[in-house]
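Student: my questions are about this predicted structure, shown below with the sequence.
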Amino acid sequence: MSNEDYLKNISEIKHLMNKSSRFISLSGLSGILAGVYALIGAAIAYWLVMEYSNGTLILDGTIYQLVMLDLFLIALLSIITGIFLTTRKAKKHGEKIWDATSKRLVVNFLIPLIVGGLYILIILGQQKYGQTGALMLIFYGLALINASKYSIGDIRYLGFVQLILGLICAWFPGYGFWLWVLGFGIMHIIYGTWMHFKYDVQG
């Protein structure tokens, strides 16, 4: 066996091992659309606050409920889009969408996300609103980093960016809304575009 054949076999074995231990069918386009949904939702929330609370952030009553509904719809649309596009990509490449690897990915992603979501709901119930944006960014960043062990490793970089933005947001809570827009909106679009051309187009 020549050195070239040996190296080729090693590369193929490495690829198969990586494929069996990581879910690699995540769609970059879903990241782009998640960012678009976040920007649209942020614009709606901003308009609600400016239109009906005289420019002061009032998180109670009807405004609070509408903003929470807005956030819920952003998350729901992002999840539905991600599942649809990822399923389509997996079928295109003949890969299973729901196996042991994808289950580990979902579990590791949801643990920090659910814990963070419950904690945020608790402090909102206590009318402690100042750190909400920071906590959303931080727990989301932790969820991405935790899930990256079972998916495309590049998602951890988005997780690190979210963590950094979350810490900046905690230090400067007055800029929480704009840092949230940067993290969930613009960074998702940048990351999704990069992933789309790196994996989707070439794949």
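Tutor: Arrived safely.

Student: please count neighbours and contacts with C-alpha atoms only from this point.
Tutor: OK.

Student: spit out the contact partners of the residue lying closest to Met195 once chain neighbours are set aside.
Tutor: Leaving out its chain neighbours, the residue that sits closest to Met195 by CA to CA, 6 or more residues apart in numbering is Gly28, at 4.8 Å. By CA atoms under 8 Å, 6 or more residues apart in numbering, Gly28 lies in contact with Tyr191, Gly192, Thr193, Trp194, Met195, His196, Phe197, Tyr199, Asp200.

Student: Trp194 too?
Tutor: Gly28.

Student: just Tyr52 next, same as before
Tutor: So Tyr52 contacts Ile63 (CA under 8 Å, 6+ apart).

Student: below is structure B, check it against A:
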Amino acid sequence: MDINVNKHLESLTEIRSLMEKSSKFISLSGLSGIFAGGYALLGAAAAFWANIHYNHLRIPIKDFSPEFSLQNSFLLFCLIDALLILILSIVTAFIFSKQKAAKAQQSIWDKSAQRLAINLAIPLATGGVFAIYLLLDGNYKLIAPSMLIFYGLALFNASKYTIGDIRYLGLTEIALGLINLFVTGYGFWFWCLGFGVMHIIYGLVMYRKYDSAA
């Protein structure tokens, strides 16, 4: 009797595992988070150096005018810096996910991956447009918190189609963004904490929980 019950439980576990694999993209690697966090911190360090290097830019943010912002060399440097961080993070995530998917004999671009990409891209694109508007309008102090909040919403929204633990990173990013709204003047450090440190911590936890056991 006990043997039959155990067999049924094993069968149910296998069925559940197969259903999860077909409905969720589970090839995300914790190493992707670690590298993304490292890229973010390196990019932040470069921006910090640039801010010191361009002595003529060391004036209060409120003194910048929207018309001058796009012509400002430091802001242009930061835009290029952020774009490089994004590209490196995406490429690295793709490489590690492809390796993990190949190891599990799964497709890197199946329906679950497509659903994940769509649900991740919509909030991210919305947040990106909003951040650009804030930049053009001269509301620099709101850029970092808005990036954190929209990124957190994107992760939480996409968590239904991938490893569920990612929702906790999303909630953390949202919380940091909301706190930053009320603690102005520290956007750079909140950005480093959210996109750098938290990514590394999340990546390490996910690597130990899923990748190292695989």
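Tutor: It's in. Computed from a predicted structure; not experimentally measured.

Student: out of the contacts of Gly28 of structure 1, which end up buried?
Tutor: By neighbour count, with 16 or more other CA atoms under 10 Å, the contacts of Gly28 of structure 1 hold Tyr191, Gly192, Thr193, Trp194, Met195, His196, Asp200 as buried.

Student: what is the nearest of those residues to Gly176 of structure 1?
Tutor: Tyr191 (20.8 Å; CA to CA).

Student: and the residue nearest to Met195 of structure 1, what pairs with it in structure 2?
Tutor: Gly28 of structure 1 maps onto Gly30 in structure 2 when the alignment is built from TM-score structural alignment.

Student: next: Ile190 of structure 1.
Tutor: So, by TM-score structural alignment, Ile190 of structure 1 is matched to Ile201.

Student: same check on Phe84 of structure 1?
Tutor: Per TM-score structural alignment, Phe84 of structure 1 is aligned with Ile95.

Student: how much space between its match and Leu28 of structure 2?
Tutor: Distance from Ile95 of structure 2 to Leu28 of structure 2, counting by CA to CA, to the nearest Å: 10 Å.

Student: now for Gly194 of structure 2: which residues touch it?
Tutor: Counting by CA under 8 Å, 6+ apart, Gly194 of structure 2 has contacts Leu148, Thr172, Glu173, Leu176.

Student: tell me who's in contact with the last one.
Tutor: Contact partners of Leu176 of structure 2, counting by CA under 8 Å, 6+ apart, are Pro145, Leu148, Ile149, Phe190, Gly194.

Student: could you verify that Ser27 of structure 2 is part of a strand?
Tutor: No - under the criterion used here (DSSP: H, G, I helix; E, B strand; the rest coil), Ser27 of structure 2 is coil, not part of a strand.

Student: tell me which element the alignment partner in structure 2 of Ile138 of structure 1 is part of?
Tutor: Matched by TM-score structural alignment, Ile138 of structure 1 corresponds to Ile149 in structure 2. Ile149 of structure 2 is part of helix 143-158, with elements assigned from DSSP states H and E.

Student: average gap between that helix and structure 1?
Tutor: Superposed on structure 1, helix 143-158 of structure 2 shows a mean distance to its aligned partners of 0.3 Å (mean CA distance after the TM-score superposition for structure 1).

Student: ranges for the helices of structure 1?
Tutor: Secondary structure of structure 1 (DSSP state H): helices located at 3-21, 28-52, 61-92, 100-125, 132-147, 155-171, 176-180, 187-195.

Student: most packed of those helices?
Tutor: Of all those, helix 132-147 has the most neighbours on average by mean count of other CA atoms under 10 Å, namely a mean of 24.

Student: and it, how far out from the chain's middle?
Tutor: 8 Å (CA atoms, centre = their mean, to the nearest Å).

Student: quick revisit: now the match of Ile138 of structure 1: how far from Leu79 of structure 2?
Tutor: 19 Å.

Student: equivalent analysis for Phe35 of structure 2, please.
Tutor: In this view, Phe35 of structure 2 and Leu79 of structure 2 are 20 Å apart by CA to CA.
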